[in-house]
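> Need a 3D model of the following:
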Amino acid sequence: MTAVSFLCTVKNGGDLFMETLKSIRNQTFRDFELVVVDDGSTDRTNERIRKFANENRFPVTLVTTKGVGRGRALNLGVEHCKGTYIMIVDDDDPIHPEKARIQHEAGRSNPEYTVLCTRAFTLLNEDEPEWREISETGEDPLDVTDRVYIKNPVIHSSVMIRKEALEAEGAYDETRKSQFDTELWLRLVTNGHRIGQIPYALTAKRAHRNQAFERKKRLAFLTRTTALQLKYLKKAGVPPYYYVFPAAKFAYGLLPRAVRVQLRKSREQV
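Model prediction:
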């Protein structure tokens, strides 16, 4: 059985997606496969994925749809993954060359965690990441399970999740239109699963104006996110003070994009 399955969903990915694929190809850990779901691209994305697959020796599975939506595309990818662990990588987020090795080692050493995420840093527009060399990787993951209810610390592109547990919990909620990852973390934690964070920045979270959060109505997005968080806070029966955090997150999301990006980068430097 393959140790790790990288899973990407994409639609009209362009050059940024190809940079993400190259970062997967450059992994030092080699016991992996790549599953790509092309969800109805109308550009050259499908052709470029096939060319990439032919140029590399690791297994690449391409699933092509006519446009089934993000939730179904993610679950189609999960169904095709053969790895013990699944690493989700969003189509515009490059990853550290040591990401698979470090997370796989941590997963084997810490079986109590269903999900292991990493730290991430913000990458603006088409900038290229400058990865730090990592020589020591012995630190234990930080348990961030309860933080999911307060301010989600899990970047989708940073996660490694045990496939067996993901399938047992029904994988992604296909009835949703957005916040597929946030809903999954909240559901997993509410059902007793634990999430650990590896203290290394192994993912670059790219921020650009073409992202769904920026190009669509931000108020509607924030309203749906807050409603989702309140739903799971109620299910979990958490202390009353937890309900302050969704309001704070809503207010933060209303700040101008430039301010949010600067605040995020300032936190990453601490």
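
> CA atoms for contacts and neighbours, from now on please.
OK.

> what's the spacing between the closest residue in space to Val68 that isn't next to it in sequence and Leu184?
Closest residue in space to Val68, ignoring its immediate chain neighbours: Asp39 at 6.5 Å, by C-alpha to C-alpha, 6 or more residues apart in numbering. According to C-alpha to C-alpha, to the nearest Å, Asp39 stands 20 Å off from Leu184.

> the more surrounded of those two?
Comparing Asp39 with Leu184 by neighbour count (other C-alpha atoms under 10 Å), the higher total belongs to Asp39, at 22 against 17.

> tell me the contacts of the more buried one?
Neighbouring residues of Asp39 by C-alpha atoms under 8 Å, 6 or more residues apart in numbering: Thr9, Val10, Lys11, Thr64, Thr65, Lys66, Gly67, Val68, Gly69, Arg70, Ala73.

> Name the helix or strand for the first one, please.
So the one you mean is Thr9. For Thr9, the element it lies in under DSSP states H and E is strand 4-10.

> who does that strand touch, helix- and strand-wise?
With contacts defined as 3 or more C-alpha pairs under 8 Å, 6 or more residues apart in numbering; DSSP states H and E, strand 4-10 has these neighbours: strand 32-39, helix 70-80, strand 85-88.

> between the second one and strand 32-39, how many degrees?
Taking axes from the mean of the first three to the mean of the last three C-alpha atoms, to 10 degrees, helix 70-80 and strand 32-39 form an angle of 150 degrees between their directions.

> Which residues outside helix 70-80 are in contact with it?
The contact list for helix 70-80 (C-alpha under 8 Å, 6+ apart) reads 7-9, 35-37, 39, 61, 63, 86, 163, 171-177, 180.

> Next, count neighbours for Lys163.
22.

> so which of the helices and strands packed on strand 4-10 gets nearest Ser158?
Smallest distance to Ser158 across these (C-alpha to C-alpha): 7.1 Å, for strand 85-88.

> ranges for the helices of the stretch 1-150 of the chain?
14-25, 45-55, 70-80, 99-109 (DSSP state H, counting those that start in this stretch).

> In a markdown table: those, plus distance to Ala204.
Converted to a markdown table, the helices of the stretch 1-150 of the chain look like this (distance: least, C-alpha to C-alpha, whole Å):
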| stretch | distance to Ala204 |
| --- | --- |
| helix 14-25 | 10 |
| helix 45-55 | 21 |
| helix 70-80 | 20 |
| helix 99-109 | 11 |
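
> just those helices: most buried one?
Ranked by mean neighbour count under mean count of other C-alpha atoms under 10 Å, the helices of the stretch 1-150 of the chain are led by helix 70-80, which reaches a mean of 21.

> Following up with a second sequence; could you model it the same way so I can compare the two?
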Amino acid sequence: MENNLVSIITPVYNGEKYIEECIKSVLNQSYKNIEMIIIDDGSTDNSENIINKYSKSFPFIKYIKCNKNNGVWVARNIGIENAKGRFISFLDADDLYKKNKIKNQINFMLNNNYSFTYTAYDLIDENSTSLNKVINTKKYEDYERLLKGNDIGCLTVMIDRLKIDTLIRFESCHHEDFVLWLKILKNNVVAYGLDEVLSSYRKSSSSLSHNKIKSAIWTWNIYINIEKLPLNKALYCFSKYIVNGFRKNSYKKETTYSYFF
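This is a model prediction of the structure:
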């Protein structure tokens, strides 16, 4: 594990439309002690050729090809297993990093001795046009606070593996990132928010109401079947989750790689 190296984990499945822009946002980072691990989870489009063009020119871009589509949680776990960095960061193939994302966040962590941080981010559309919407951070999230709604964007997370390495593994379920954050925070870890817009999340044009309904079902399943909360606590957290969702006036992207159905 290389000290202060940041490993960026990028799963891709049929992402030819956006993967090049994603890679360029990493190449543009002001912090250069990085590696980008791109896990191609059985793409059947031109993703492989695009990725290979960059991995051959930039040795810090590592390309891992899977023979079949296993799912985003498997791809991310493969990336984590192959990461050499002390710090782990996540970036889906259709999202983008701002120029100072890694630099500002790792300084935030090192200066404060934090093990788990996340940042604010903005929203863009399918054409990379700003939607003039920012998702700000709270000062911190602990387990009890996060149960009331996942305010931690996966593309904004950075984790210090020297402190919580054994816990960083995604599970086979919907909202797998939310489940992982809860698992980490349950072990007396606090996630600290850096309220700077350092990433861009691409918002789908698919049905918002349909996605919200699915998201609510998945969240309820997490409360009952994964976290195994008592019914009264699950109902309380779920009500807070609903209110929080209306407050943000946004929705969580379904993590299935081909994000636009």
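
> In structure 2, what sits opposite Thr223 of structure 1 in the alignment?
Counting by TM-score structural alignment, Thr223 of structure 1 corresponds to Ile217 in structure 2.

> Then Tyr200 of structure 1?
Using TM-score structural alignment, Tyr200 of structure 1 lines up with Glu196 in structure 2.

> ok, and the closest non-adjacent residue to Ala100 of structure 1?
Distances taken as C-alpha to C-alpha, 6+ apart place Phe29 nearest to Ala100 of structure 1, at 5.9 Å, with adjacent residues excluded.

> Per the alignment, name the residue of structure 2 opposite that neighbour.
By TM-score structural alignment, Phe29 of structure 1 lines up with Tyr31.

> still on that earlier bit, of the helices of the stretch 1-150 of structure 1, give the one that comes closest to Met1 of structure 1.
helix 70-80 (13.0 Å).

> Next, the angle from that closest one to strand 4-10.
Going by the same axes, to 10 degrees, helix 70-80 of structure 1 makes 150 degrees with strand 4-10.

> if we can go back for a sec, can you give me the neighbour number for the match of Thr223 of structure 1?
Using other C-alpha under 10 Å, the number of residues around Ile217 of structure 2 comes to 12.

> Please apply the same query to Thr42 of structure 1.
12.

> want to try TSV for the helices and strands packed on strand 4-10 of structure 1, with distance to Asp143 of structure 1 as columns?
Output for these, formatted as TSV (distance: least, C-alpha to C-alpha, whole Å):
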stretch	distance to Asp143 of structure 1
strand 32-39	26
helix 70-80	25
strand 85-88	19
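
> Which of those sits closest to Lys217 of structure 1?
Of all the helices and strands packed on strand 4-10 of structure 1, helix 70-80 sits nearest to Lys217 of structure 1, with 18.2 Å by C-alpha to C-alpha.

> quick revisit: list buried residues within the contacts of Asp39 of structure 1.
For these, a burial check counting by 16 or more other C-alpha atoms under 10 Å picks out Thr9, Val10, Lys11, Thr64, Gly69, Arg70, Ala73.

> which position in structure 2 aligns with the last one?
Using TM-score structural alignment as the criterion, Ala73 of structure 1 maps onto Ala75 of structure 2.

> got the buried residues for whichever helix or strand Glu167 of structure 1 is part of?
Per DSSP H and E: Glu167 of structure 1 is located in helix 163-168. Neighbour counts over helix 163-168 of structure 1 (16+ other C-alpha under 10 Å) mark Lys163, Leu166 as buried.

> Roughly how far does Leu198 of structure 2 sit from Ile51 of structure 2?
To Ile51 of structure 2, Leu198 of structure 2 is 23 Å away according to C-alpha to C-alpha.

> how near is the residue nearest to Cys8 of structure 1 when sequence neighbours are not counted to Gln103 of structure 1?
Take Cys8 of structure 1 and drop its neighbours on the chain: the residue closest to it by C-alpha to C-alpha, 6+ apart is Val36, 4.9 Å away. Using C-alpha to C-alpha, Val36 of structure 1 is found at 20 Å from Gln103 of structure 1.

> The longest strand anywhere in structure 1 against structure 2, how far on average?
The single longest strand within structure 1, with elements called by DSSP state E, is strand 195-207. Relative to the matching residues in structure 2, strand 195-207 of structure 1 has an average distance of 0.7 Å after the fit, by mean C-alpha distance after the TM-score superposition for structure 1.

> Can you list the residue ranges for helices in the stretch 151-261 of structure 2?
161-164, 176-185, 208-221, 231-248.

> can you redo the ones you listed as JSON lines with distance to Leu96 of structure 2?
Supplementary listing: these in JSON lines, determined by distance: least, C-alpha to C-alpha, whole Å:
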{"stretch": "helix 161-164", "distance to Leu96 of structure 2": "23"}
{"stretch": "helix 176-185", "distance to Leu96 of structure 2": "18"}
{"stretch": "helix 208-221", "distance to Leu96 of structure 2": "22"}
{"stretch": "helix 231-248", "distance to Leu96 of structure 2": "21"}
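
> Deepest-packed of these, please.
helix 176-185 (a mean of 20).

> Over in structure 1, find the residue span that one aligns onto.
On the basis of TM-score structural alignment, helix 176-185 of structure 2 is assigned to residues 180-189 in structure 1.

> what's the offset of that stretch from the middle of its chain?
With C-alpha atoms, centre = their mean, to the nearest Å as the basis, stretch 180-189 of structure 1 stands 12 Å off its chain's centre.

> Superpose on structure 2 and give me the mean offset of that stretch.
Relative to structure 2, stretch 180-189 of structure 1 is 0.7 Å off (mean C-alpha distance after the TM-score superposition for structure 1).

> Tell me which residues are up against that stretch.
Contacts to stretch 180-189 of structure 1, defined as C-alpha under 8 Å, 6+ apart, come from residues 71, 145-146, 148-149, 152, 156, 169, 171-173, 194-195, 228-229, 232.

> Farthest pair within those?
Maximum pairwise distance among those (C-alpha to C-alpha): 24.7 Å, between Gly71 and Asp146.

> Neighbours of Asp94 of structure 2, how many?
Going by other C-alpha under 10 Å, the residues that sit close to Asp94 of structure 2 add up to 26.

> Can you tell me what it aligns to in structure 1?
Aligned partner of Asp94 of structure 2 by TM-score structural alignment: Asp92.
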